[in-house]
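# Got a sequence here, can you model it:
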Amino acid sequence: MARKIIDEPSEDVVANARKDRAERRNPFARVALFIRQVIAELRKVVTPTRRELVSFTLVVLVFVIIMMAIVGALDWVFSLAVNVVFGSNEQ
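Model prediction:
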């Protein structure tokens, strides 16, 4: 299917790019913009309730314990396999 419309940036995009480029020249303006954006993002943060915090903590702890068991079991199996293949130094 042939394209009839050439992908060119609109005038708004070009104007915004020029504005951004002008703002980029001043390092203090860039820092101020960054701080404003950080503050705006921090306002969006929702603090979990105590019940949610306990629930999330328990989920993480259970997951870590399960992963430790899996890794420990695999380590034990592989060590047995290595001892079978290469033999042990026990006499």
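# For the rest of this, base every contact and every neighbour count on C-alpha atoms.
OK.
# any idea which helix is longest in the protein?
Counting residues, the longest helix in the chain under DSSP state H turns out to be helix 50-86.
# Check the offset of that one from the chain's centre.
Helix 50-86 has its C-alpha centroid displaced from the chain centroid by 22 Å (C-alpha atoms, centre = their mean, to the nearest Å).
# Could you do stretch 49-64 as well?
That offset, for stretch 49-64, works out to 19 Å (C-alpha atoms, centre = their mean).
# got a list of contacts for it?
Around stretch 49-64, nothing counts as a contact under C-alpha atoms under 8 Å, 6 or more residues apart in numbering.
# Pull out the buried residues from that stretch.
By neighbour count with 16 or more other C-alpha atoms under 10 Å, stretch 49-64 contains no buried residues.
# Let's see this one next, to set against the first:
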Amino acid sequence: MSDAPAVRGGHKDSSGGKHPEKRTGPVTFYRQVVAELRKVVYPTRDQLVTYFFVVLAFVLVMIALVSLLDLGLGKLAFEVFTGADDI
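Reported below is the predicted structural model:
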């Protein structure tokens, strides 16, 4: 196993000794969550609609691409495993 602090869970101070991680209480955790959520920049309605249509178009293109590949490879496999009929 590694002796890295991230793996073992502890911090080293300047003297090289380890201090166990201090747990955050529920009230402090809640306050930190609220503080972080206040920093979030939410998209406007126009941005959200634009992002929706961009994602929708991308998904439709990917569906078409995968469908065409599936159809083509399926026909190829069918031809390979059933044999040619023009003999």
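# thinking again about what came up before, so where is the longest helix of the first structure in the second structure?
Here helix 50-86 of the first structure aligns to the second structure at residues 45-81, judged by TM-score structural alignment.
# ok, average deviation of that stretch from the first structure?
Compared with the first structure after fitting, stretch 45-81 of the second structure has a mean deviation of 0.6 Å; criterion: mean C-alpha distance after the TM-score superposition for the first structure.
# From the structure, what's the count of residues near Val80 of the second structure?
10 (other C-alpha atoms under 10 Å).
# Apologies, that question was intended for Arg30 of the first structure.
Neighbour tally, Arg30 of the first structure, other C-alpha under 10 Å: 14.
# what's the answer for His11 of the second structure, then?
15.
# In this model Lys22 seems to touch it, though I could be wrong.
No. Assessed by C-alpha atoms under 8 Å, His11 of the second structure is found out of contact with Lys22, at 10.2 Å.
# intersection of neighbour lists for those two?
Common neighbours of His11 of the second structure and Lys22 (C-alpha under 8 Å, 6+ apart) do not exist.
# distance of the most centrally placed residue in the second structure from Asp13 of the second structure?
Centroid check for the second structure by C-alpha atoms, centre = their mean gives Val55 as the closest residue, at 15.1 Å. For Val55 of the second structure, the distance to Asp13 of the second structure (C-alpha to C-alpha, to the nearest Å) stands at 48 Å.
# Likewise for Met62 of the second structure?
For Met62 of the second structure, the distance to Asp13 of the second structure - C-alpha to C-alpha - is 52 Å.
# So for those two, which residue has more residues nearby?
Comparing Met62 of the second structure with Asp13 by other C-alpha under 10 Å, the one with more neighbours is Met62, at 12 against 9.
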